[in-house]
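Student: Could you look at this predicted model? Sequence included:
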Amino acid sequence: VTAYGAGPDDVASLPAAAPGGAVRVALRSLGQAARTRPFWLLAGGFAICGATTNGLIGTHFIPAAHDHGMAPTTAASLLALVGLFDIIGTIASGWLTDRVDSRWLLAGYYALRGLSLLVLPSLFAATAHPSMVVFILFYGLDWVATVPPTVALCREYFGASGAVVFGWVFASHQFGAAIAATSAGLVRDQLGNYDAAWYGAGALALLASLLSLMLLLGKRRKDVGPAGPGIGLAFPAATTSAAPAS
């Protein structure tokens, strides 16, 4: 069975269903991926992605703005703009992913996100001034922009198992979000403000940029087989048989 959207010259096939069903396929894919360096670099970066989006901004932006005198409805409206602009950012990122090396895209997205978080503490005020609106619009564009290049890299490194591996990478996103949501709340309770949480998240995002750049170091070592680019030792190409002419 060929992959959806495959061309006539694309001999890649979907892996045959394994005995035991989806659970066995998911666990086997995790076991194979966990033995590779790219998996941990992608999962680490995506954990930080979750920490700096759902875990921090999504959970704590409104109470942090309220600490500076902003009305909750105003802060909620700003957060809603993030959701609106992430649609635009995701579509644009998908377009770029088809044209630019995904490693560079991820490095750029995370670096810009980190720099913006380092600036955020100075932007809070009782009103939604232009500088805060600019931050919100940028953060919206960057919010889900990391997904298309991450999906593309999972497919590139892990071949036909890329979709399942991305599921595990996405699990790290939720894990990072949970840790950040809890940690930022503890920081606010102990210090009386969120400043340390914003600065820490900014530093983590810069680290995620570095992890993405580290993927470039192993780029020349990838094998290419019938199942597409990937790490051949961990993910052998699926065998295919020629389809009869229609």
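Tutor: Cool, the structure landed.
Student: going forward, measure contacts between C-alpha atoms and count neighbours the same way
Tutor: Will do.
Student: and the longest helix seen in the chain, which residues are buried?
Tutor: Using DSSP state H to define each element, the chain has its longest helix at helix 162-191. Of the residues in helix 162-191, 162-166, 168-181, 183-185, 188 count as buried by neighbour count, 16 or more other CA atoms under 10 Å.
Student: swap in stretch 149-162?
Tutor: Result for stretch 149-162 [16+ other CA under 10 Å]: buried residues 149-162.
Student: Closest one of those residues to Leu112?
Tutor: Nearest to Leu112 among these: Pro149, at 15.7 Å, using CA to CA.
Student: Using the three-state scheme, assign Val224.
Tutor: strand (DSSP: H, G, I helix; E, B strand; the rest coil).
Student: and it, what does it touch?
Tutor: With contact taken as CA atoms under 8 Å, 6 or more residues apart in numbering, Val224 is in contact with Gly230, Ile231, Gly232.
Student: centre of the chain versus the longest helix of the chain, how much separation?
Tutor: Distance of helix 162-191 from its chain centroid, counting by CA atoms, centre = their mean, to the nearest Å, is 12 Å.
Student: here comes the other one, which I'd like you to weigh against the first:
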Amino acid sequence: MTTTLQPGRGLHRAWIVAAVAFVAILGAAGFRATPGVLITPLQEEFGWSRGTISLAVSVNLMLYGLTAPFAAALMDRFGMRRVVTYALLLVAAGSGFTIWMNAPWQLLLCWGVMVGLGTGSMALVFAATLTERWFVRHRGLVTGVLTAGGATGQLVFLPVLAHLAAGQGWRTAALTVALAALVVVPLVWFLLRDRPEDVGTTALGAVPAPPTTLPATVAGPVSDIGSAPAAGSASASAGRSATGTRPGNAASRALGVLRSAARTRPFWLLAGGFAICGMSTNGLVGTHFIPAAHDHGMAEPIAAGLLALVGIFDVVGTVASGWLSDRVDSRLLLGAYYGLRGLSLLALPSLFGASAEPSMLVFIVFYGLDWVATVPPTVALCRQIYGPDGAVVFGWVFASHQIGAAIAATAAGITRDHFGAYDLAWYAAGALCLAAAVMSIAITRGRSGDRPDAPVRTVSGAA
């Protein structure tokens, strides 16, 4: 065992792995930032309607979500390092190829399909899988930090991309994103490791198993998700999920987990709330805030700067949410986050103007703190309710997030084309967020054993 990596004897390798994952998620998030910046330039150059461009965004968002549960299972079979490396290469290719497009179907292929599959393969399930394997202590906190990396990377790129698109054209912005993804590839390949036992250590905070407790033919520690044995986790060396399947068939495992989880009430409450979360963030604000501000006379670089501020405050909000999810009932956190978000969206239409007024800045700060604060408590609930299958279950819950985002991206674009304004989209999203708050708190009304504070169990026992 490598003593320099053990707790109390130096920097634990888990922190290095988490740092590489953060950079990878940050790099891949670059292209996630481009829809809001490029809608107006593409409309001006090609004459495509906002509904047409938004359709490509919707395909991207939907594939980003639907790929996630299969990616979680693929990481079980092929490892995080391979899956994330190939995902980054696919993101770079999809971003780079857009510079030659001249028809909407090419936008759908590059921006929608290729980048959607690439980013979906290293979506939030990557963070959930990594924290399950590498962390027992600080798990919620690290989940919050990695989640913030994705959302913040997406938003902090905006000012740079907006200035590039305005000054040198949208193609320069697309190439910049492709390069950002490629730069991260060597870091992932050489520094990311799939499991603690690959480098002769244990998950941070885990209790190492005595060497005599396992047969000589079995390698690695007992837990495949980085939990102490008392937490009831499954055996990694046995390679079994809670559904009884093995990770050798990624698609079969992902679908099997879905069938089991779909028979439980908490799954639908979590998935429904997270679908609304996607509608109100990536689908609506992330895609249409900049063109909506432009409709009110605000310059695109200024609007992009406002979204970048959302990304900055998102770091604080998401990390704090991760810390809170280790200490506070996650259902109550979700109810508060969704409720406050809904109220802020109901107020947003009255805040737009040609300049960034103080009232808009207050909205930006508040919305930034709440942007993806929902993720750590949602991950925690999936883990607590569905045990060893929690990461794959979260993959499906996250798929609902992106389906909601895809619906909102297209619906908001059509709303703008039809009514000439986005107001109806903002009001509808605000009302849905209030409904999500009720759904989150209603998780407590599940059947006995579905309480998030109950001992970890398998989804098969929840049917």
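Tutor: That came through, no problem. Predicted model, so just to flag it, every value in this text is computed and none were measured.
Student: if we can go back for a sec, which ones among the buried residues of stretch 149-162 of structure 1 lie within helices?
Tutor: Pro149, Thr150, Val151, Ala152, Leu153, Cys154, Arg155, Glu156, Tyr157, Phe158, Gly162.
Student: a markdown table for the residues you listed, including distance to Val100 of structure 1?
Tutor: Output for these, formatted as a markdown table (distance: CA to CA, whole Å):
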| residue | distance to Val100 of structure 1 |
| --- | --- |
| Pro149 | 9 |
| Thr150 | 13 |
| Val151 | 14 |
| Ala152 | 11 |
| Leu153 | 12 |
| Cys154 | 16 |
| Arg155 | 15 |
| Glu156 | 14 |
| Tyr157 | 16 |
| Phe158 | 19 |
| Gly162 | 19 |
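Student: Spatially, which two of the residues you listed are the most separated?
Tutor: Spatially, the most separated pair among these is Pro149 and Phe158, at 13.9 Å (CA to CA).
Student: ranges for the helices of structure 1?
Tutor: For structure 1, the helices defined by DSSP H occupy 22-33, 37-50, 59-67, 72-97, 102-119, 130-143, 147-158, 162-191, 195-214.
Student: Check the mean deviation of the fifth one from structure 2.
Tutor: Meaning helix 102-119 of structure 1. For helix 102-119 of structure 1, the mean deviation from structure 2 after alignment is 0.3 Å (mean CA distance after the TM-score superposition for structure 1).
Student: what's in contact with that helix?
Tutor: By CA under 8 Å, 6+ apart, helix 102-119 of structure 1 touches 49, 97, 135, 139, 142, 145-146, 149-150, 152-153, 198-199, 201-206, 208-213, 215-216.
Student: Could you state which residue of structure 2 sits nearest its centroid?
Tutor: Structure 2 has Leu124 as the residue nearest its centroid, 3.5 Å off, counting by CA atoms, centre = their mean.
Student: which residues touch it?
Tutor: With CA under 8 Å, 6+ apart, Leu124 of structure 2 has these contacts: Ala68, Thr147, Gly395, Phe398.
Student: excluding its backbone neighbours, what's nearest the alignment partner in structure 2 of Leu41 of structure 1?
Tutor: Under the alignment (TM-score structural alignment), Leu41 of structure 1 maps onto Leu269 of structure 2. Once flanking residues are discounted, Leu269 of structure 2 sits nearest to Met439: 5.7 Å by CA to CA, 6 or more residues apart in numbering.
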